[in-house]
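In: Give me coordinates for this.
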Amino acid sequence: MMNYLKLPLGLLAIFTTLFFVSCSDDEDDAPTKTDFGTAPSTSLITTGVVQVRTEDTVRYHTIDFASAPYTVTIVETADALILVDLGPAPDFAVELEAYVSAIDKPGSVIITHNHGDHFGGAGSFSDLDFYAELTVAEQLNSTEDFTSLHPNKVIGVTGSQTIGGLDFTFDKVSNAETGENGYCYNEKYQLLFSGDLVYNLSHPYLREYTPNLGEDEIDNWLAGLAVLKSKFSNYSHLFVGHNGSRTDVAKAIDENIAYLNDAQGLIKGTKLTSEGTTATTQQQVIDELQLLYPTYTEGGLFLSLPEAFFPGDPGADWF
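Out: Below you'll find the predicted structure:
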């Protein structure tokens, strides 16, 4: 025989109300999920590789164009999308524009730094607002290669800015991979967009390293990476300028620190080649780095060689 708890009618009403309020609160606290539908067809990108990662309320598209590779990241929310960097060339941008159009949401653009392989596709997105760290924005707005593609002013950001409904904080490392390396991050989703401060299993661009001119750019770069590691090791996603993304942020940063220490040592003569000699030419440094990192993608390494940019180009000023 089952025993029933007998409650006065007043207490029973209070109990019933509390029960339903509690259930309602549980439902409010439950994570929401966005129905993003099917991602655009990867066949839209014939000159690269697309990877899509869908989480509860955000979807990430990373597109690696060509062999370098040049990476464009798209952050998609329920109502908007943000493109981080745009690749190097208009022919890539045509495909990127088709992919973005297939998502069919209002968009914005973030440019990490003033290198053509990160803004070359700007002409295909002239109707969107562009953002960059303040100093980087000033550089872009005064660079003819950029302004000829995108006549509208890039919005310079100091600190934080809401873009596409997400809050991004902007910062930079000066005189490292280039004069001003911007990066940005989103705290809510723990996203770090490192631009070219961090390469993913890819040979970095060392062309602007000039150790004989006083300030050591690799020292600055290493110091910047130390800051990134201390602040973002526990973040969920790292999106880089070359070769996709990582979820093991600290390991990716450590890999770049190891690489830069090796490159700096070879160039400054404190690290010998595998043959036991001191490198004295750009080609010897590059050959050794390829031996040390045989699985790394092309990156910008070969742009340090003579003739890389124009006839008579002396190559990187390393020695």
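In: C-alpha from now on. contacts and neighbour counts both.
Out: Noted.
In: does Phe119 really touch Thr147, like I thought?
Out: No. The pair Phe119 / Thr147 is not scored as a contact, 10.3 Å apart, by CA atoms under 8 Å.
In: the more surrounded of these two?
Out: Phe119 (27 against 16; other CA atoms under 10 Å).
In: Packing partners of the strand ranked longest in the chain?
Out: Taking DSSP state E as the criterion, the chain has its longest strand at strand 166-174. When contacts are defined as 3 or more CA pairs under 8 Å, 6 or more residues apart in numbering; DSSP states H and E, strand 166-174 sits against strand 129-133, strand 159-163, strand 180-186, helix 217-232.
In: what ranges do the helices span in the stretch 1-150 of the chain?
Out: 9-29, 90-103, 116-119, 134-141, 144-147 (DSSP state H, counting those that start in this stretch).
In: can you redo those helices as TSV with distance to Gly224?
Out: Converted to TSV, those look like this (distance: least, CA to CA, whole Å):
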stretch	distance to Gly224
helix 9-29	38
helix 90-103	31
helix 116-119	20
helix 134-141	16
helix 144-147	26
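In: For the nearest residue to Asn186 once chain neighbours are set aside, list the residues it contacts.
Out: Using CA to CA, 6 or more residues apart in numbering and skipping residues adjacent in sequence, the residue nearest Asn186 is Phe168, 4.9 Å away. Shown in contact with Phe168 (CA atoms under 8 Å, 6 or more residues apart in numbering): Ser160, Gln161, Thr162, Cys184, Tyr185, Asn186, Glu187.
In: are any of these buried, and which?
Out: Among the contacts of Phe168, those classed as buried by 16 or more other CA atoms under 10 Å are Cys184, Tyr185, Asn186.
In: Put together JSON lines for those, with distance to Leu9 on each row.
Out: What follows is the buried ones among the contacts of Phe168, written out as JSON lines (distance: CA to CA, whole Å):
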{"residue": "Cys184", "distance to Leu9": "59"}
{"residue": "Tyr185", "distance to Leu9": "55"}
{"residue": "Asn186", "distance to Leu9": "52"}
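In: List just the nearest of these to Tyr60.
Out: Asn186 (13.4 Å; CA to CA).
In: wait, doesn't the closest one sit right on Phe170?
Out: No. Asn186 is beyond contact range of Phe170, at 9.3 Å (criterion: CA under 8 Å).
In: Tell me, how many residues neighbour Leu83?
Out: For Leu83, using other CA under 10 Å, the count is 20.
In: before we go on, could you also do this sequence so I can check it against the first one:
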Amino acid sequence: MTTLRQPAAGPAKEGSGAHTPLRLRRPRPASRRDTALFWFAVPGLVALLLFHYIPLLGNIIAFQDYQPYIGILHSPWSGLDNFDVIFNGDDQFLRALSNTLQLTLIQVVFVFPVPIVLALALNSLVSERIKRWVQNVLYLPHFLSWVVIVALFQQMLGQTGLLNLFLRAQDLGTWNIIGNPDLFKVLLTSQVIWKDAGWGTILFLAALSRVDNDLYEASAMDGASRWRQTWHVTLPALRGLVVLLLILRLGDALSVGFEQILLQQTAVGLDNSEVLDTYVFNNGVVGGQWGVAAAVGLVKGVVGVLLVLGANKTAHLFGEEGVYRS
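Out: Predicted coordinates for the structure are as follows:
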């Protein structure tokens, strides 16, 4: 009786039904995986370092009697003498501070809510074609420089502008808006709204696009009107973004449009138009008081940081994330 020998098991052939263990590829280290992203970020980091962080060292001239022709290294130290305009209440500085705070309050109350209202109005449009057309029209002024915008307003509302030409043609006299000190803050506010309100709607529209439509359908089935849906569904979805942008706005509260105001100062005078940024320019670059200008700018920056920290802490107390988590 012969015994049949079984053939030795060889390598499994393709299609034979035999299963071979899969070899899992080890993930690459995060440092190697993100190398390309790092190199893309390098130009931005270099620009941030060169134009934002290294210039911070120049704040040392706030404690010097700085003279440009001898430089920082050889300018004599003056201690806190440059801060006298702040601590002792220089009239010109106090006037600039008052105008800055007034414009900040006006822009927070009247300018900040406008993009929210525009975003809600655009989000309610049914036709996507009309919505895109309106968005393009609203975004366009943002890409114009303040030089162009101020020139447009002067051509429309100036002493020889279209409005006064029409009023003269109708024997109704003239209305001086551009050169009226009492209307200057209203004019600035209207210019800011016209230029940046449309651009500010981008973030709010992005937040609204993430709201689940099931929430609107459920609220409609419960008998909620459009106003109730906006109040209980839409606005809560925007609350975190509104808090974040408001905190960032407070950090920049003491900067209220340097170029915009500087272009229109001669029409209304310094008493009604001087703000902290123009005060620094007029006293530092124009007046040669570099140390005083640097001291005012340094204090403005410190106040901005404190406002951000305080507002962020307040946001945490109300259950919002804010800019960062502590």
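In: Would you pull the TM-score for this pair?
Out: The TM-score (TM-score structural alignment, normalised by the length of structure 1) is 0.23; 121 aligned residues with a CA RMSD of 6.4 Å.
In: circling back: and which of the contacts of Phe168 of structure 1 is nearest Leu140 of structure 1?
Out: Cys184 (16.7 Å).
In: Including distance to Pro90 of structure 1, could the helices and strands packed on strand 166-174 of structure 1 go into CSV?
Out: Formatted as CSV, these follow (distance: least, CA to CA, whole Å):
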stretch, distance to Pro90 of structure 1
strand 129-133, 17
strand 159-163, 25
strand 180-186, 23
helix 217-232, 30
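In: all helices of the stretch 201-326 of structure 2, in order?
Out: Here the stretch 201-326 of structure 2 has its helices, by DSSP H, counting those that start in this stretch, at 213-221, 226-229, 235-251, 258-262, 265-268, 270-273, 276-280, 290-317.
In: nearest to Leu37 of structure 2, of the ones you listed?
Out: When the helices of the stretch 201-326 of structure 2 are ranked by proximity to Leu37 of structure 2 (CA to CA), helix 235-251 comes first, at 26.5 Å.
In: For that closest one, which helices and strands make contact with it?
Out: Going by 3+ CA pairs under 8 Å, 6+ apart, helix 235-251 of structure 2 lies up against helix 184-209, helix 290-317.
In: List the buried residues in that helix.
Out: In helix 235-251 of structure 2, the ones that count as buried by 16+ other CA under 10 Å are 237-238, 240-244, 246-251.
In: Switch these over to JSON lines, and while doing so, append distance to Phe184 of structure 2 to every line.
Out: Below are the buried residues of helix 235-251 of structure 2 laid out as JSON lines (distance: CA to CA, whole Å):
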{"residue": "Ala237", "distance to Phe184 of structure 2": "36"}
{"residue": "Leu238", "distance to Phe184 of structure 2": "32"}
{"residue": "Gly240", "distance to Phe184 of structure 2": "33"}
{"residue": "Leu241", "distance to Phe184 of structure 2": "31"}
{"residue": "Val242", "distance to Phe184 of structure 2": "28"}
{"residue": "Val243", "distance to Phe184 of structure 2": "29"}
{"residue": "Leu244", "distance to Phe184 of structure 2": "30"}
{"residue": "Leu246", "distance to Phe184 of structure 2": "25"}
{"residue": "Ile247", "distance to Phe184 of structure 2": "27"}
{"residue": "Leu248", "distance to Phe184 of structure 2": "26"}
{"residue": "Arg249", "distance to Phe184 of structure 2": "22"}
{"residue": "Leu250", "distance to Phe184 of structure 2": "22"}
{"residue": "Gly251", "distance to Phe184 of structure 2": "24"}
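In: For the residues you listed, name the two members farthest from one another.
Out: Among the buried residues of helix 235-251 of structure 2, Ala237 and Gly251 lie farthest apart (CA to CA), at 23.4 Å.
In: How many residues are close by the closest residue to Ile163 of structure 1 other than its chain neighbours?
Out: Of all residues not flanking Ile163 of structure 1 in the chain, Ser108 sits nearest, at 7.0 Å (CA to CA, 6+ apart). Neighbour count for Ser108 of structure 1, taken as other CA under 10 Å: 20.
In: list the contacts for the residue lying closest to Leu248 of structure 2 once chain neighbours are set aside?
Out: Spatial nearest neighbour of Leu248 of structure 2, excluding adjacent residues (CA to CA, 6+ apart): Val308 at 6.7 Å. Counting by CA under 8 Å, 6+ apart, Val308 of structure 2 makes contact with Ile247, Leu248, Leu250, Gly251.
In: Tell me the one among those nearest to Thr35 of structure 2.
Out: For the contacts of Val308 of structure 2, the nearest to Thr35 of structure 2 is Leu248 (31.0 Å; CA to CA).
In: Relative to Leu307 of structure 2, how far out is the closest one?
Out: 9 Å (CA to CA, to the nearest Å).
In: Same check on Asp271 of structure 2?
Out: 27 Å.
In: now do Leu238 of structure 2
Out: 22 Å.
In: Equivalent analysis for Thr201 of structure 2, please.
Out: 24 Å.
In: For those two, indicate the residue with more neighbours.
Out: Thr201 (22 against 19).
In: pretty sure the more buried one is touching Leu118, no?
Out: Yes. The pair Thr201 of structure 2 and Leu118 passes the contact test of CA under 8 Å, sitting 6.6 Å apart.
In: one step back: between the contacts of Val308 of structure 2, which is closest to Leu45 of structure 2?
Out: Leu248 (20.8 Å).
In: if I read this right, Ser108 of structure 1 contacts Leu83, doesn't it?
Out: Yes. The pair Ser108 of structure 1 / Leu83 is scored as a contact, 6.3 Å apart, by CA under 8 Å.
In: So which residues make contact with the helix or strand hosting Val46 of structure 2?
Out: For Val46 of structure 2, the enclosing helix or strand under DSSP states H and E is helix 35-48. The contact list for helix 35-48 of structure 2, computed with CA under 8 Å, 6+ apart, is empty.
In: List the buried residues of that helix.
Out: Per 16+ other CA under 10 Å, helix 35-48 of structure 2 contains no buried residues.
In: Can you name the element that comes right after it?
Out: Next element after helix 35-48 of structure 2 (DSSP H and E): helix 71-74.
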